[in-house]
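A.B. asks: sequence-free structure coming up:
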């Protein structure tokens, strides 16, 4: 027999783990909603961490790097200035290797990622753009507000009209108006968004009724009132395209949810009590459409942010999507990572908020297996 020199039995060594499990279970039962919110926030942080690591890996797999981009730009500038190829001042292999070492590009992408995390989380520094040498935080601040304004306006319009039209057409189910609305909703939902944007820009170019760009050519500080009117005029067509692409699926979801609720037994019981049809629709059936919409709104917000990349490129809108595109084309690692991680964080925050709202609206969710 062997003596247990530590003097602790296996059951004694597992006691802290058992105690921790009991503490967590007690905390969940005592504060179910707070436990649910905490679990969602932890999940969001884990997803962001894995996403950033995968993004670094994809950037490492891409051919070339920022040093190669600088080399090409130097060659092009010398060729244009000299009228021919001139390689006298071209960087040597040793100089390029030294630049990669200074930028940390010679390290494995996992080490680069943890260094980036340390700089961002501990020092709150997003670094500088490797191309423009401007602080990444400054570049993002000048663009993120534009993207947030555009996407929030789109979400508000889609939400309001989706509920109004969805509830209205659910009361007209089977009629010609409902069939026509369903057809157009399916048509615009299936219509390619990039093609719709191009067609609208061609319409603006041919007719001259709207500008082909989505942003005024003067800053807000110059004339705030004039800027607001000019902004609404410039952004009308992109918002219209976003509205047509998003309202179809959302309106059909609310319509189908309303029709499902109207067939429930509790609706028949309400009608048998003599409650007016208006109260049955708005006070009872309508409230039960919130759960699926809250879930769908998170996906809608994520699709708006991902779709705004194409919108900002086509209509020359100075948002975070176009900034990300330019950074990817130039292989500006710091700017690509900051922009992409920010967009991913906003999408995950939207999904997390929708989960929390679902738990607030429906208390049964926090007691589920995921809670």
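C.D. replies: Yes, it's here. Not measured: the values here are computed from a predicted model.
A.B. asks: for the rest of this, base every contact and every neighbour count on C-alpha atoms.
C.D. replies: Will do.
A.B. asks: for the top helix by length along the chain, buried residues please.
C.D. replies: Ranked by residue count, the top helix of the chain under DSSP state H comes out as helix 224-262. Neighbour counts over helix 224-262 (16 or more other CA atoms under 10 Å) mark 227, 230-231, 233-235, 237-259, 261-262 as buried.
A.B. asks: over to stretch 191-201?
C.D. replies: Those would be 193, 196, 197, 200, 201, for stretch 191-201 by 16+ other CA under 10 Å.
A.B. asks: measure how buried residue 340 is and give me the count.
C.D. replies: By other CA atoms under 10 Å, 19 other residues sit near residue 340.
A.B. asks: is it true that it lies in a helix?
C.D. replies: Yes - assessed with DSSP: H, G, I helix; E, B strand; the rest coil, residue 340 lies in a helix.
A.B. asks: is it correct that it is in contact with residue 323?
C.D. replies: No - using CA atoms under 8 Å, residue 340 makes no contact with residue 323, being 10.0 Å away.
A.B. asks: which helix or strand lies directly C-terminal to the longest helix of the chain?
C.D. replies: helix 265-272 (DSSP states H and E).
A.B. asks: after that next one comes which helix or strand?
C.D. replies: With elements assigned by DSSP H and E, the helix or strand that comes after helix 265-272 is helix 277-279.
A.B. asks: what sits up against that next one?
C.D. replies: For helix 277-279, contacts defined as CA atoms under 8 Å, 6 or more residues apart in numbering pick out residue 271.
A.B. asks: again, only this time at 7 Å
C.D. replies: Contacting residues not belonging to helix 277-279 are not present [CA atoms under 7 Å, 6 or more residues apart in numbering].
A.B. asks: put this next to the previous one:
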């Protein structure tokens, strides 16, 4: 187990470094002058044209004239000391900005995953038990629509119906608990549809195994067979998908947070990309990559608890 954890941690570090290098390079390859963009977003306004003196001043202040490798080396050296630098636009430490935005993203992620699981897990089990009935076909069709539906389209549809039409929930922002409803439903819909389909397929596969037939032949009630014998093994693939989706949400669901102007990591990342606020973008990417890797590690470790047959120490 120790060897497995060390390998995963090493892979995590490589993923984070590679993601930060790729992000740093792409940001400098995008059209437009970085000093001019920073000036427009943080100092003079989007409609104004920066002067040469202003561009020179910003370039000197943030050392933007240095070669890219020097800028990246300076950032990674500070990051190893726990300093992610200061935002060009917000003029605050990046770690402080992320700390302010992350709770909103975490709250949205936890509630969305909870809502998704409360709906998709029971429906997936019932669809497997009632295979090829009207109930099964209806829920599979509904899940297919939810999977195929773009999240931004569903978000705008919910806003039009429940915010503009019935005036039940706020359109954007985080003013009260009611502001959570539409973003949570939007995120939970797509995730729940995927979880439902995987839960159904996994249950059908498990229920065809010999030990399930043996349990039934002993005269056990069907409810007992499902609850005590089938569910534990059927949950393995579901844990994988839910873990990765939860990591995605913790990293910031960019589209949903942007549509609903949710004050989370995803919205911060998009705003910083437009403003070419490189330290903030790097910090957000670092958080997202680290969150994905950590959640993936926890999911892998949970396999050993759910299925004792798995022995990570024997991996090549």
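C.D. replies: Thanks, I have the structure now. In this text the structure is predicted, and so the values were computed from the model without any measurement.
A.B. asks: can you pull the TM-score for these?
C.D. replies: The TM-score (TM-score structural alignment, normalised by the length of the second structure) is 0.91; 314 aligned residues with a CA RMSD of 2.3 Å.
A.B. asks: nearest to residue 116 of the first structure, out of the buried residues of stretch 191-201 of the first structure: which one, please.
C.D. replies: Of all these, residue 116 of the first structure sits closest to residue 193, with 34.9 Å by CA to CA.
A.B. asks: that closest one -> the second structure?
C.D. replies: Residue 193 of the first structure maps onto residue 151 in the second structure, with residues paired by TM-score structural alignment.
A.B. asks: show me the contacts for residue 68 of the first structure.
C.D. replies: Under the criterion of CA under 7 Å, 6+ apart, the contact list for residue 68 of the first structure is empty.
A.B. asks: spatially central residue in the second structure, please.
C.D. replies: For the second structure, the residue sitting closest to the mean C-alpha position, by CA atoms, centre = their mean, is residue 248 at 1.5 Å.
A.B. asks: now do that residue against residue 191 of the second structure, distance only.
C.D. replies: Going from residue 248 of the second structure to residue 191 of the second structure by CA to CA, to the nearest Å gives 11 Å.
A.B. asks: for the second structure, just list every one of the strands.
C.D. replies: Read by DSSP state E, the second structure holds no strands at all.
A.B. asks: residue boundaries of the helices in it?
C.D. replies: Assigned by DSSP H, the helices in the second structure fall at 2-29, 34-39, 52-61, 68-80, 94-129, 134-148, 151-158, 181-207, 210-217, 222-225, 231-250, 254-259, 265-274, 278-306.
A.B. asks: what about residue 332 of the first structure, neighbour count?
C.D. replies: When neighbours are counted by other CA under 10 Å, residue 332 of the first structure registers 22.
A.B. asks: let me redo that: residue 121 of the first structure
C.D. replies: If you count neighbours by other CA under 10 Å, residue 121 of the first structure ends up with 10.
A.B. asks: just give me the match in the second structure for it.
C.D. replies: Under TM-score structural alignment, residue 121 of the first structure pairs with residue 80 in the second structure.
A.B. asks: got it, and residue 292 of the first structure?
C.D. replies: Aligned partner of residue 292 of the first structure by TM-score structural alignment: residue 237.
A.B. asks: ok, residue 306 of the second structure to residue 227 of the second structure distance?
C.D. replies: Remark: distance between residue 306 of the second structure and residue 227 of the second structure (CA to CA) = 15 Å.
A.B. asks: for these two, indicate the residue with more neighbours.
C.D. replies: Between residue 306 of the second structure and residue 227, residue 306 has the larger neighbour count (other CA under 10 Å), namely 13 against 10.
A.B. asks: so what's the aligned partner of that one in the first structure closest to, chain neighbours aside?
C.D. replies: In the first structure, residue 306 of the second structure lines up with residue 361, judged by TM-score structural alignment. For residue 361 of the first structure, ignoring the flanking residues on the chain, the nearest one in space by CA to CA, 6 or more residues apart in numbering is residue 291 at 7.5 Å.
A.B. asks: wouldn't residue 112 of the second structure be in contact with residue 190 here?
C.D. replies: No - look at residue 112 of the second structure against residue 190 with CA atoms under 7 Å: they stay out of range, at 10.3 Å.
A.B. asks: what sits against the counterpart of residue 333 of the first structure in the second structure?
C.D. replies: Using TM-score structural alignment, the equivalent of residue 333 of the first structure in the second structure is residue 278. For residue 278 of the second structure, the contact set (CA under 7 Å, 6+ apart) is empty.
A.B. asks: same question, the one 5 residues further on
C.D. replies: Contact analysis of residue 283 of the second structure by CA under 7 Å, 6+ apart lists 84, 94.
A.B. asks: now it: how far from residue 277 of the second structure?
C.D. replies: From residue 283 of the second structure across to residue 277 of the second structure, the span is 10 Å (CA to CA).
A.B. asks: among the buried residues of stretch 191-201 of the first structure, which pair sits farthest apart?
C.D. replies: Spatially, the most separated pair among those is 193 and 201, at 12.4 Å (CA to CA).
A.B. asks: ok so, going back, need the helices of the second structure in a markdown table with distance to residue 170 of the second structure, can you?
C.D. replies: Converted to a markdown table, the helices of the second structure look like this (distance: least, CA to CA, whole Å):
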| stretch | distance to residue 170 of the second structure |
| --- | --- |
| helix 2-29 | 34 |
| helix 34-39 | 32 |
| helix 52-61 | 39 |
| helix 68-80 | 38 |
| helix 94-129 | 15 |
| helix 134-148 | 23 |
| helix 151-158 | 11 |
| helix 181-207 | 9 |
| helix 210-217 | 49 |
| helix 222-225 | 42 |
| helix 231-250 | 21 |
| helix 254-259 | 12 |
| helix 265-274 | 17 |
| helix 278-306 | 27 |
